[in-house]
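*Asks:* Sequence and computational prediction follow.
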Amino acid sequence: MQTTGNTILITGGGSGIGRGLAEAFQKLGNTVIIAGRREGVLAGTAKAHPGMQYLTLDTGSVESIQAFTKELTRRFPALNVVVHSAGIMKTENLREGDTAIAEETIDINLLGPIRLTAALMPTLLKQPHAAILTVSSGLAFTPLSLNPTYCATKAAIHSYTQSLRYQLRDTAVRVIELVPPYVQTELTGEHQARDPMAMPLKDYLEETMRLLQESSDAHEILVERVKPQRFAEARGEYDAFYTKFNDMLVKVRTSR
C-alpha cells in the first residue's frame, strides 16, 4: 500500500497495536484519526501527538457505527485508509453454558469491522487509491482453547478479508491482513504487557511497518514470529503444534 499522504482511520487507536500503528503512520506524514470507546484514552493519545484527531466509536453498536461514519466522512472526505484494530479478548469456560462473552466478542471483533467496512465503502471507492487493513491473529490459524470465540472471530476475519480482497480486485482499494503473534499489549490485562513470552510491541511495530513499506503487493503482513502458527497446517505439523501450544499456554495462564 501507499504508506504516505493518506487520511487514515485506525479503530482501537488509543492503546496497544492500534496506538502504535497510529503513531507510526503519523510519523510518515499521514493524517491520522483514531477511534474507540474510551474518550479519555483517545484524547490523551491525540494530545501527545499534535495533529492526530479522534472520534469515539463503539464497534459493537450498529447505531454508533452509523453516527460515527456520518461525522467521520463529513470531517474527512479524503479518508482513504481504514485499519480495523479494535477488539476484545476474554477467557471463556464453555462448560458454563453462557454465551454472553461470545456474543460481545462477535459483535466487536467480527460484525464491527464488517459493518464499518460496509459503511465506509462508498467513500473508499471514490478515492484514487485506498486500502482496508484488517487485523486477524496467529490465533486465527492455531487457536488457543482458553479464548475460543476470540480465535473464531479472527479466523472469520481472515476468511472475510480474502473474500473482500477478491471482490475489490478490479478497484483502487487494496485489502491487507495484519497477522500479529502474541504481543506485549494490555489486550488480556496488564500481565500481557509484561509477559516475556510475548513479542515486544516496539519490535512488532517496527517489523510490520517495514513490511508494509517494502512489500507493496503483500496480501498478508507476517512478522517472523507468527509464521509457525500461520503455517503449521501447511507444513503438516498442525496437530502436534496445536497440542504443544495449548498445553504450554493453558498451564501458564491457569497458574496465575
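*Replies:* Perfect, thanks for sending it. Source: prediction; values computed, not measured.

*Asks:* going forward, measure contacts between C-alpha atoms and count neighbours the same way
*Replies:* OK.

*Asks:* For the chain, which segments are assigned as strands?
*Replies:* Assigned by DSSP state E, the strands in the chain fall at 7-11, 31-36, 53-56, 81-84, 130-135, 173-178, 220-221.

*Asks:* how about TSV for the ones you listed, with distance to D98 added?
*Replies:* As requested, those are arranged in TSV below (distance: least, C-alpha to C-alpha, whole Å):
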stretch	distance to D98
strand 7-11	28
strand 31-36	27
strand 53-56	29
strand 81-84	27
strand 130-135	27
strand 173-178	31
strand 220-221	34
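
*Asks:* As CSV, those strands with mean neighbour count and distance to Q229 would be great.
*Replies:* Output for the strands of the chain, formatted as CSV (neighbours: other C-alpha atoms under 10 Å; distance: least, C-alpha to C-alpha, whole Å):
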stretch, mean neighbour count, distance to Q229
strand 7-11, 25, 25
strand 31-36, 25, 29
strand 53-56, 20, 34
strand 81-84, 26, 21
strand 130-135, 24, 15
strand 173-178, 23, 14
strand 220-221, 21, 14
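
*Asks:* Of these, give the one that comes closest to G44.
*Replies:* Closest approach to G44 among the strands of the chain is made by strand 53-56 (9.9 Å; C-alpha to C-alpha).

*Asks:* For that closest one, which helices and strands make contact with it?
*Replies:* Applying 3 or more C-alpha pairs under 8 Å, 6 or more residues apart in numbering; DSSP states H and E, one finds that strand 53-56 contacts strand 31-36, helix 39-48, helix 62-75.

*Asks:* Not counting its own residues, what contacts it?
*Replies:* Contacts to strand 53-56, defined as C-alpha atoms under 8 Å, 6 or more residues apart in numbering, come from residues 32-39, 42-43, 46, 68, 72.

*Asks:* try this one side by side with the last:
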Amino acid sequence: MDISGNTIFIPGATSGIGLALALALRDKGNTVIVGGRRTELLARIAAENPGIDTVRIDTADPASIAAAAAEVLDRHPDLDALVAMAGIMRVEDWHKPESFLDSAEEIITTNVLGPIRLIAAFVGHFQTRPAATIVTVSSGLAFAPLKATPSYNASKAAIHMLSESLRLQLADTGVRVMELVPPAVRTALMPGQETSEWAMPLDEFVAEVVALLESDPDAQEIQVERVKFLRYAEARGDYPQVVATLNDADPHGK
C-alpha cells in the first residue's frame, strides 16, 4: 500500500493502535474514515481531528457491517483500503468452562467473524478499483501463545492463515492483502497494558509501522522489530524458550 493518496476505512479505530494509525495515515496525505460503536466518541474524534470522517459500526453485528459498508461506499466511492482493526482480548481460565465460554465466543465473533464479514462487504468493490489493499491485524501471539488468553491467541492465528489464503486467492486481482503483526503495545486492550514496561510505546509502534509502509509498500507482513522474537520462534528453533520467556515476563501469563 502506498503511504499516501489512499481512501482508507479503519473500523475499530476510536482508540489505541487504530486511532493512532488513522491519524498518522491522515497526516501522510490519505483520506481516513474511522469506524466505531460509540457515536459520541466518533463525533469528538471528527471535531478534534480535521480531515477524519467517521461512521458508526459494530463489527460483531452483521447488519451493522452491511449498513456501514453501504454508508462508507456512498460517501467515499473511491475507497481503496480497509484496515480491519477491531478486536478484543480477555483473560480466560479453562479450568472452569462456565467462566470463559461466553467470553471466548465473543472474542471469536469480534476477532474472526468481524474481519471476515468486513472483507466480504468490501472485496467486490475493491476488485473494481485499479488497486486496493486489505490490511488484516493479527498479533505476535498468533505465533507464540500467552497462556492466559487462549481464545485471543487462536483468533489471531486464524487471521494469519486467513491472510495467507486470501493473498493466494486474490493474486489474480488488483487487491493486495497485508497483515499487520503487532507485539504488545501500550493501549487499553488489557488492564494495565497502557503503562506496562513490557509493552511497546504506542507512538514508537505507529512510527515504525509507517516507516515500514514507506520503505516497502508491497510487504506481505508489517512486522516491527519487537514482534520478531515471537514471530520467528519456531523458525529459529527456540520456540519452547520463547513461550517460557513470554509467559514468565507478561503479568497476564501467570
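*Replies:* On my side now, so go ahead. The structure presented is a predicted model; accordingly, all values stated were derived computationally and were not measured.

*Asks:* related to what we said a few turns ago, any idea which of the helices and strands packed on strand 53-56 of the first structure is most buried?
*Replies:* Sort those by mean neighbour count, taking mean count of other C-alpha atoms under 10 Å, and strand 31-36 sits at the top with a mean of 25.

*Asks:* before we move on, the earlier item: now for the helices and strands packed on strand 53-56 of the first structure, which one comes closest to V179 of the first structure?
*Replies:* Distance to V179 of the first structure, taken as C-alpha to C-alpha, is lowest for strand 31-36 among these, at 20.1 Å.

*Asks:* Helix 62-75 and that closest one, what's the angle between them?
*Replies:* Strand 31-36 of the first structure and helix 62-75 are oriented at 160 degrees to each other (axes from the mean of the first three to the mean of the last three C-alpha atoms, to 10 degrees).

*Asks:* Does strand 31-36 of the first structure pack against any helices or strands, and if so which?
*Replies:* Using 3+ C-alpha pairs under 8 Å, 6+ apart: strand 31-36 of the first structure touches strand 7-11, helix 16-27, helix 39-48, strand 53-56.

*Asks:* Can you give the contact residues for that strand?
*Replies:* 5-14, 19, 22, 25-26, 42, 51-59, 86.

*Asks:* which one is N109 of the first structure nearest to, not counting chain neighbours?
*Replies:* Excluding the flanking residues, the one nearest N109 of the first structure by C-alpha to C-alpha, 6 or more residues apart in numbering is G87, at 5.1 Å.

*Asks:* what about that neighbour, neighbour count?
*Replies:* Close neighbours of G87 of the first structure, defined as other C-alpha atoms under 10 Å, add up to 25.

*Asks:* From what I see, it and I10 are in contact.
*Replies:* No. The pair G87 of the first structure / I10 is not scored as a contact, 11.9 Å apart, by C-alpha atoms under 8 Å.

*Asks:* Spit out the residues that contact those two alike.
*Replies:* Between them, G87 of the first structure and I10 share no contacting residue, judged by C-alpha under 8 Å, 6+ apart.

*Asks:* can you pull the contacts of the equivalent of R167 of the second structure over in the first structure?
*Replies:* Matched by TM-score structural alignment, R167 of the second structure corresponds to R165 in the first structure. Counting by C-alpha under 8 Å, 6+ apart, R165 of the first structure touches 174-176.

*Asks:* ok, now which ones touch E177 of the first structure?
*Replies:* E177 of the first structure neighbours (C-alpha under 8 Å, 6+ apart): 133-136, 158, 161, 219-221.

*Asks:* Also I176 of the first structure?
*Replies:* 131-134, 161, 165, 218-221.

*Asks:* Quick check: of those, which lies closest to M209 of the first structure?
*Replies:* The closest of these, once distances to M209 of the first structure are taken by C-alpha to C-alpha, is I221, at 9.2 Å.

*Asks:* ok, that closest one touching Y204?
*Replies:* No. Here I221 of the first structure does not reach Y204: they are 11.0 Å apart, not a contact under C-alpha under 8 Å.

*Asks:* export the helices and strands packed on strand 31-36 of the first structure to JSON lines and tack on distance to G236 of the first structure?
*Replies:* Below are these laid out as JSON lines (distance: least, C-alpha to C-alpha, whole Å):
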{"stretch": "strand 7-11", "distance to G236 of the first structure": "36"}
{"stretch": "helix 16-27", "distance to G236 of the first structure": "31"}
{"stretch": "helix 39-48", "distance to G236 of the first structure": "43"}
{"stretch": "strand 53-56", "distance to G236 of the first structure": "44"}
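
*Asks:* Tell me which of these lies nearest to L211 of the first structure.
*Replies:* helix 16-27 (12.9 Å).

*Asks:* in the second structure, what residues pair with that closest one?
*Replies:* Using TM-score structural alignment, helix 16-27 of the first structure pairs with 16-27 in the second structure.

*Asks:* Return the set of buried residues in that stretch.
*Replies:* Going by neighbour count (16 or more other C-alpha atoms under 10 Å), the buried part of stretch 16-27 of the second structure is 16-26.

*Asks:* That stretch vs the first structure, average distance?
*Replies:* Compared with the first structure after fitting, stretch 16-27 of the second structure has a mean deviation of 0.6 Å; criterion: mean C-alpha distance after the TM-score superposition for the first structure.

*Asks:* What count of nearby residues applies to the closest residue to T173 of the second structure other than its chain neighbours?
*Replies:* Leaving aside its sequence neighbours, T173 of the second structure sits nearest to Q127 (C-alpha to C-alpha, 6+ apart; 6.5 Å). Using other C-alpha under 10 Å, the number of residues around Q127 of the second structure comes to 15.
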